[in-house]
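Asks: Compute the structure for the input listed below.
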Amino acid sequence: MTQRAELAAVVDRLAVDELITAYAVAVDDGDWTAYQRLFTRDGRADYRSAGGIEGHAGQIAEWLAESLALFSMRQHLIVNRRVRFDIMEHDTGDTASVRADYLNPMRFATDDGPTAPDLVCGGRYGFALLRTPEGWRLREVVVEEKWRRLPAQGATTP
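Replies: Below is the predicted model of the structure:
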């Protein structure tokens, strides 16, 4: 690999990392316009393993806005990111896939002051990305919730 190719690979990895971070921030901040801009025009997400829905990014943004309104605090951490780049025959540009683990503590909206999270869940994301003229975008997000804990109830599974 030439130095130029190595530099391009580093730049792509940084851009992909920024996209995944922007995804987490948009969800945590409830910025559903920003959330939708992270996706390709035909981008989809699947939250069914976490009790949600599957659909195009606009449908998912509406569902998330309604579902997450219950929580005044969301602190979505996406870690252990494993990135793979590919060029697929039928694509018009470069593609990438990311598998990453997540930890998501949330607190129900109440008038009480800061308290510990009411709900904590964790699992794994599968992200499929496409390089577009606007930069890297999400083509697909699949959530695989592996566990959920409500402090009063102990650990449960989805």
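Asks: Going by C-alpha atoms from here, please, whenever you check contacts or count neighbours.
Replies: OK.
Asks: how about the helices in the chain?
Replies: Per DSSP state H, the chain carries helices over the ranges 3-29, 32-37, 57-68.
Asks: out of the ones you listed, which comes closest to Tyr125?
Replies: Among the helices of the chain, the nearest to Tyr125 by CA to CA is helix 3-29 (10.2 Å).
Asks: what angle sits between that closest one and helix 57-68?
Replies: Angle, helix 3-29 to helix 57-68, by axes from the mean of the first three to the mean of the last three CA atoms, to 10 degrees: 40 degrees.
Asks: Could you tell me which residues make contact with the most centrally placed residue in the chain?
Replies: Of all residues in the chain, the one closest to the mean position by CA atoms, centre = their mean is Tyr23, 5.0 Å from it. By CA atoms under 8 Å, 6 or more residues apart in numbering, the residues touching Tyr23 are Tyr35, Leu38.
Asks: here's the other one to compare against:
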Amino acid sequence: MREKDTQYILDWIAIQELVAEYGQAIDFGKDTGDWSRWVNAFTPQVVADYSRLFGGEPITIAREEMGKLGGDALAAFTRVQHATANTVRTHFKNDTEAQVMAYADVAHFFTAGGVQQEWTVVIRYTHDVEKTSEGWRIRRVMLDPIHFRGNPVGLELVKGKRLV
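Replies: Modelled structure (predicted):
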């Protein structure tokens, strides 16, 4: 177990900030088309495991490609909002590696038949993070959907279906 000294506290705070930034940077990317904040949350190579939502297998991808991945997945939505829980569990493996679990309610907004719709998914994110020369970054992300509410068409939209 890692000693809880001043460096531990600084690292713990930095990781909390990184986990909050992950969700807020997605929202910012969707709102502005600028995915650089989200891309910056990752190590140069990242394992993205969204298979529990989309099916398929985890992928290893260059962080520069993560913006396109996020933009494509959220293309059908007018807005998204990540409400990340402020209770995040961090398990330090050593001074430069940790695993973080965080819960989030992620609301997805879209219009169907001229009416505003919402689809929300409650998610448990598991992030494997690494301390790099750039600071703490996400090396692996795994999204585990816990519960869905709202218009179920949202699930189809996030999987690529488009409304006419």
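Asks: Nearest to Glu134 of structure 1, out of the helices of structure 1?
Replies: Closest among the helices of structure 1, using CA to CA: helix 32-37, at 10.2 Å.
Asks: Now for the closest residue to Val25 of structure 1 other than its chain neighbours: which residues touch it?
Replies: Using CA to CA, 6 or more residues apart in numbering and skipping residues adjacent in sequence, the residue nearest Val25 of structure 1 is His76, 7.5 Å away. Contacts for His76 of structure 1 were tallied using CA under 8 Å, 6+ apart; they are Ala24, Val25, Val27, Asp28, Tyr102, Leu103, Asn104, Pro105.
Asks: What sits closest to the aligned residue in structure 1 for Arg37 of structure 2 if chain neighbours are left out?
Replies: Pairing criterion TM-score structural alignment: the partner of Arg37 of structure 2 within structure 1 is identified as Ala34. Excluding its sequence neighbours, the residue lying closest to Ala34 of structure 1 (CA to CA, 6+ apart) is Ala26, at 6.1 Å.
Asks: okay but that neighbour is in contact with Trp32, surely?
Replies: Yes: if you go by CA atoms under 8 Å, Ala26 of structure 1 and Trp32 touch, sitting 6.6 Å apart.
Asks: related to what we said a few turns ago, quick one: map the residue nearest to Val25 of structure 1 onto structure 2.
Replies: Alignment note: His76 of structure 1 maps to His82 in structure 2; criterion TM-score structural alignment.
Asks: What of Phe85 of structure 1?
Replies: In structure 2, the residue matched to Phe85 of structure 1 (TM-score structural alignment) is Phe92.
Asks: That match and Tyr8 of structure 2, how far apart?
Replies: To Tyr8 of structure 2, Phe92 of structure 2 is 9 Å away according to CA to CA, to the nearest Å.
Asks: Please, where are all the strands along structure 1?
Replies: Counting by DSSP state E, residue ranges of the strands within structure 1 are 39-46, 54-56, 71-74, 77-86, 95-108, 119-132, 135-150, 154-156.
Asks: Now render those strands as JSON lines, adding distance to Arg4 of structure 1 and mean neighbour count.
Replies: Putting those into JSON lines (distance: least, CA to CA, whole Å; neighbours: other CA atoms under 10 Å) gives the following:
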{"stretch": "strand 39-46", "distance to Arg4 of structure 1": "28", "mean neighbour count": "19"}
{"stretch": "strand 54-56", "distance to Arg4 of structure 1": "36", "mean neighbour count": "18"}
{"stretch": "strand 71-74", "distance to Arg4 of structure 1": "40", "mean neighbour count": "18"}
{"stretch": "strand 77-86", "distance to Arg4 of structure 1": "16", "mean neighbour count": "14"}
{"stretch": "strand 95-108", "distance to Arg4 of structure 1": "19", "mean neighbour count": "20"}
{"stretch": "strand 119-132", "distance to Arg4 of structure 1": "18", "mean neighbour count": "20"}
{"stretch": "strand 135-150", "distance to Arg4 of structure 1": "19", "mean neighbour count": "20"}
{"stretch": "strand 154-156", "distance to Arg4 of structure 1": "49", "mean neighbour count": "10"}
